[in-house]
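**Student:** Predicted model, plus sequence, below.
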Amino acid sequence: MVKNAQFGSWESPLTATTVAAAGVSPRWVDVHDGVVWWAESRPTEDGRVALMREGPDGKPVEVLPAPWNVRNRVHEYGGRPWVVLGDTVVFTSWADQRVYRYTEGEDRPVAITPEPERHHGLRYADLSPGHDGTSVLCVRETITGDRPVDVVRDIVELPLDGSGPTSLVASHHFLAGPRLSPDGTRLAWLGWEHPNMPWDGTELCVATPGEPHRALAGGPRESVCQAEWESDDTLLVLTDPRGWWNLFRIGLDGTAVNLAPCEEELGGPLWVLGSRWFAPLGDGRYVVLRSDHLAVLDEHAGTVTDVDTDLTAWSSDVAVHGNTVVSAAGGPLTEPAVVRLDLDTAATTFVSGPREDLPPVEYLPTPDHRVFTSPDGRRIPAHVYLPRNPGFAGEEGGAPPLLVTVHGGPTGKASDQLRREVAFFTSRGLAVAAVNYGGSSGYGRAFRESLNEQWGVVDVQDCATVAATLADEGVVDGARMAVRGGSAGGWTAAASMTSLDTYACATIMFPILDLTAWTDHGGETHDFESRYIEGLVGRLPDHADRYAQRSPSNHVDKLAGPVLLLQGLEDEVCPPEQANRFVASLDGSGLPHAYLTFEGEQHGFRRASSVTAALEAELSFYGQVFGFVPPGVPVLELRS
């Protein structure tokens, strides 16, 4: 029997604890000698990243027991942390950031890099095979001082016997993707300089050891995001000279051929080192990701054709074995898992094993893929999720509250794969809209660059347009709308609350709040993003007034409603100092607010206990603002 009850007060089997436990997400998938390997996060083990492989019986095998944590801090977001050479796996360890080798059956892993003089002072990522299977290539990050921007990087070779490292290249401030040519005589890599981010402009470089390098592709306004050797004389390259990441064949003489010209994104933003959006199948065919969807590029026909599968969101970890694709993938009703997909038969095998704790499908919302229109005529893609619970319906004639979810980056993207966090809210009677505002990836360079110098304007307006349109349509209750997001999404949430009256409240997670401090001069962010803001807002000191005018920290008195702030105390990307100052300004203001901090958490929450506490606090917060009582959730204490 369906019960009519206030939106937000519905009972649901999706507790915050079950949502937190679901964060066992796979990443860094690859195939070695037909065996699938991957890493997976473990929220119930304080966010440890475990190294896994496929066992002889097809079941997952944990390669390294706790407390080994296969993760690194390069760029603070990390990069590919392992590679297999023969019967040996080489990996980075979070505890000391050193590189280790391990052969199953040995007593314990052995370090092959020196112990740094300062804690986490040497970091390594983007591991790939070196010469003759006896060494590893990777990007090394060396901390040279106490400021976040005191960092230098080079590409090094690490012999497995621990006799290295040997520095090979230090051509740019940022480096990625070291690859040896098949004959071992040349090295290819990507490089870029401040203030560019890798999706703005990178160079594809090639050199013979000991000789000056040549840039074969890329530049200040062309972004190469992946390059692999095809032969000793040619490389396969994802780059965007015409505004879309397409697949090219580039010779050592610089000649370039687009294998299937299209206005489609076959690559993506290089947020983490070691991402892979394509892999060769042979005979002129390639597996590619077309805006997260799996597709096959045929260079002879010049076509890119989607693969027919219910898995609509594929990770940038594409690998192949024969005519089988291996990666992490999910869909609207499927959480991310390591899968094999046979391109001949379309048969899909879940390598990482089926999830046994999935909530009943009738509680899972399906996204309505919509495109909204901004006042100036731009398109705004969004995924809209309406309340879904087989046991409940809303009040007669009423409409649900809306949570506008803002993805991070801001050069990121909201996919449509199943997220229990969304179902946690929709199964209780709340609607959710995940907005791909101007600046999001997946829609070409022009769409990405619509946010240039407009951060805090275009993103804020686009999210508000989606919210207002849904309210005007009667789909949601326009008087009960909230905006929520983390990192850059936290910025947009805070900027929305200090510049608009669209929302009744906001949840602001590990945010940017003070633009001037979040620069290389202000010293409150890490080196990788320390000049990102120049493209998003403008250069200092020319645009100092713009920085001050847009910073939510300078407009606490203009907040349109209550706010909840959530912050990890070990966050080096968006440090707690910004949230601390914001909350200090709020205390005594009379505006209801709450501030929860989490020990041991960096940028984003990895521990199950943190995710549980954050979700329960958020739901209680909405209940107090919107006027409903969520069952089974502790009451969050608001202060003013």
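**Tutor:** Cool, the structure landed.

**Student:** CA only for contacts and neighbour counts going forward, please
**Tutor:** Fine.

**Student:** before we move on, what SS does Glu335 have?
**Tutor:** For Glu335, the assignment made with DSSP: H, G, I helix; E, B strand; the rest coil gives strand.

**Student:** Name the nearest residue to it, sequence neighbours excluded.
**Tutor:** Leu418 (5.2 Å; Cα to Cα, 6 or more residues apart in numbering).

**Student:** Next up, the contacts around the one you found.
**Tutor:** Gly330, Gly331, Pro332, Leu333, Thr334, Glu335, Pro336 (Cα atoms under 8 Å, 6 or more residues apart in numbering).

**Student:** Highest neighbour count among the residues you listed?
**Tutor:** Using other Cα atoms under 10 Å as the neighbour criterion, Pro336 leads the contacts of Leu418 with 26 neighbours.

**Student:** hang on, the earlier thing: what about the residue nearest to Glu335, which SS state?
**Tutor:** coil.

**Student:** how close does it get to Ala346?
**Tutor:** Counting by Cα to Cα, to the nearest Å, the separation of Leu418 from Ala346 is 21 Å.

**Student:** Likewise for Pro552?
**Tutor:** In terms of Cα to Cα, Pro552 sits 50 Å off from Ala346.

**Student:** same deal with Tyr443?
**Tutor:** Taking Cα to Cα, one finds Tyr443 at 27 Å from Ala346.

**Student:** Could you check which of these two is surrounded by more residues?
**Tutor:** Between Tyr443 and Ala346, Tyr443 has the larger neighbour count (other Cα under 10 Å), namely 21 against 13.

**Student:** In addition, the following structure is provided for comparison:
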Amino acid sequence: DFYAAPRLSPDGQSLAYVTWNHPQPGGVGGMPWDDTELRLTRIDNNNNNNSSNISAETASHTLVAGQDGDTSILQPLWHPTTGDLYYISDASGYYNIYRYKMGDSTSMNVLPMDYDFGGPAPGWVLGQQGFTFLPQDGRLAAQYSKDGKSVLVVATVIGNDDGPTTDVQEYGMDDGLPMQFGSILGTTGSNDLYFTGGSPSTPTSIYKWNLSNKQPAEILVCSSSLKFPEGFISIPQQVEFPTTNNKTAFGYYYPPKNDNYQCTTEDVPTLLVKAHGGPTACTGTSFNAGIQFWTSRGFAVLDVDYSGSTGYGREYRRRLRKSWGIVDIDDVCAGAQYLVAQGLADANRLCIDGGSAGGYTTLGALAFRDVFRAGCSLYGIGDLTALAGDTHKFESRYLDGLVGEYPKDEAIYKERSPIESVDTLSCPILILQGEEDKIVPPNQARMMHEALLKKGIPTCLKIYEGEQHGFRKAENIEDALDSELAFYGKVFGIDIPGAVDIKIDNM
């Protein structure tokens, strides 16, 4: 059903590519982080324009990896001098880097580690490449994340045919690298590496870093020209907290930070918990104005990588299977309660927000749990049945693995849809929605708003003309943030200087 990452060998004789199918009835998966195959096809350069000489793809390929139907293979890349094929696979339980030797058709994990290589969003975006080669000396450079920080691994991969490489060096922030980085590109004839990355005080940028001199990485292109005083930048702290089923989950805690104000030791901040979209994705630590907006105004923020997020291995990622709307909600609630227990958040002023899939987690936490006192859904999914019936091909069977087969499991869809459980809602909710949203149609927001009105719950609905699934216009992004701040100010009785006027029904 799907093809991705075509890579032509250096000699032009072989084409490697990744492919995967929708799940069979009763199956799970169907997304590139679930189960894919890495295939290899020989190219006949003498007959490549003669369709009568081209065999059926399924009959002419070599299956390199993914034979078990339960392994995710991503990011194939040919070595420029040896002609071997490298790729990322989660066969070990983590996304590690493997080498397929063309000579004897064998694969080996060259960097076995209990960390995910490959970048933060495997399979969502075409063209990602979490490792590269330094061909002049037979080394490979790759990235993984540890304790919320990116680590650059440089390893010798030529001359170690008998087992995993043991010649490994690691580099991080102390060596001039940013706190977080992803896709990497090497260059022939030099030790320069190029990559995308950022830090809590630096927006996502393109960096150049030289492996030889290890000077601070040079920013070549930055996604924002704005400069922010360090005294207003909150630095995240990765937290690991207990959650249901004797598991732990992860998030990034941002304390309030504003040099113009000083809190007393008795002050416990309002906490805003943020649920990322996807849901098979993750949050990050590069500068995020949408988080610093809150911390500079006295809020603490917990940005949660709930169960199902990427970057923590296959078991963590697969916790979401058949459990979306359960474990993610458990985790955002557990994270908030953990910070309350640590004295880092006020139990009476807990709020939550999220967009798209994160909006679904937000609405679910407000409908099915009693932890938060207010929330904001940004173009959030309220009706899973509507989502199952109208989405694009790539995600059209995504919910099979997250919830169940539709319509066979329609009862589960309804049970987990917040729009079907408005009677259980009891706290104020702000709903922000784009008028032209095709993924979460605005009628869902209107239905949720009407139900809240009838129940007498404080609520506000703002629909932005010209916006789709995710706000793009600067004036609407600004208004959404200002409206959410004013909403919490009224709900919690917080004096917000210069707050915008917002009309909250039933209040």
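**Tutor:** Arrived safely, thanks for sending. Everything quoted here is computed from the prediction, not taken from an experiment.

**Student:** Once they're superposed, what TM-score comes out?
**Tutor:** Once superposed, chain against chain, the TM-score is 0.87 (TM-score structural alignment, normalised by the length of the second structure); 465 aligned residues with a Cα RMSD of 2.1 Å.

**Student:** Could you export the contacts of Leu418 of the first structure as TSV, including distance to Gly604 of the first structure?
**Tutor:** Output for these, formatted as TSV (distance: Cα to Cα, whole Å):
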residue	distance to Gly604 of the first structure
Gly330	21
Gly331	22
Pro332	23
Leu333	24
Thr334	22
Glu335	19
Pro336	18
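
**Student:** how about the strands of the stretch 251-400 of the first structure, start to end?
**Tutor:** 256-258, 278-282, 285-290, 293-298, 303-306, 313-314, 319-321, 324-331, 334-342, 348-350, 368-373, 379-385, 392-393 (DSSP state E, counting those that start in this stretch).

**Student:** counterpart of Val18 of the second structure in the first structure?
**Tutor:** Using TM-score structural alignment, the equivalent of Val18 of the second structure in the first structure is Leu190.

**Student:** helix, strand or coil for the residue opposite Cys282 of the second structure in the first structure once aligned?
**Tutor:** Counting by TM-score structural alignment, Cys282 of the second structure corresponds to Lys413 in the first structure. Following three-state DSSP, Lys413 of the first structure is assigned to coil.

**Student:** Report whether the expected contact of the match of Val18 of the second structure with Trp199 is present.
**Tutor:** No: using Cα atoms under 8 Å, Leu190 of the first structure is not in contact with Trp199, being 11.8 Å away.

**Student:** what sits in contact with each of the two?
**Tutor:** The contact lists of Leu190 of the first structure and Trp199 share Val224, Cys225, where a contact means Cα under 8 Å, 6+ apart.

**Student:** ok, which stretches of the stretch 51-200 of the second structure are helices?
**Tutor:** Ranges of helices within the stretch 51-200 of the second structure are 57-60, based on DSSP state H, counting those that start in this stretch.

**Student:** Leu51 of the first structure versus the residue nearest to Glu335 of the first structure, what's the distance?
**Tutor:** Noted for Leu418 of the first structure: a distance of 24 Å to Leu51 of the first structure, by Cα to Cα.

**Student:** again, but for Leu619 of the first structure
**Tutor:** Noted for Leu619 of the first structure: a distance of 34 Å to Leu51 of the first structure, by Cα to Cα.

**Student:** again, but for Glu453 of the first structure
**Tutor:** Separation of Glu453 of the first structure from Leu51 of the first structure (Cα to Cα): 41 Å.

**Student:** Tell me which of these two has more neighbours.
**Tutor:** More crowded of Glu453 of the first structure and Leu51, by other Cα under 10 Å: Leu51, with 26 against 18.

**Student:** For the biggest helix by length in the second structure, buried residues please.
**Tutor:** Taking DSSP state H as the criterion, the second structure has its longest helix at helix 474-492. Buried residues in helix 474-492 of the second structure, counted by 16 or more other Cα atoms under 10 Å: Asn476, Ala480, Asp482, Ser483, Glu484, Leu485, Ala486, Phe487, Tyr488, Lys490, Val491, Phe492.

**Student:** Same question for stretch 415-424 of the second structure.
**Tutor:** Here stretch 415-424 of the second structure shows Arg416, Ser417, Pro418, Ile419, Glu420, Ser421, Val422 as buried, counting by 16+ other Cα under 10 Å.
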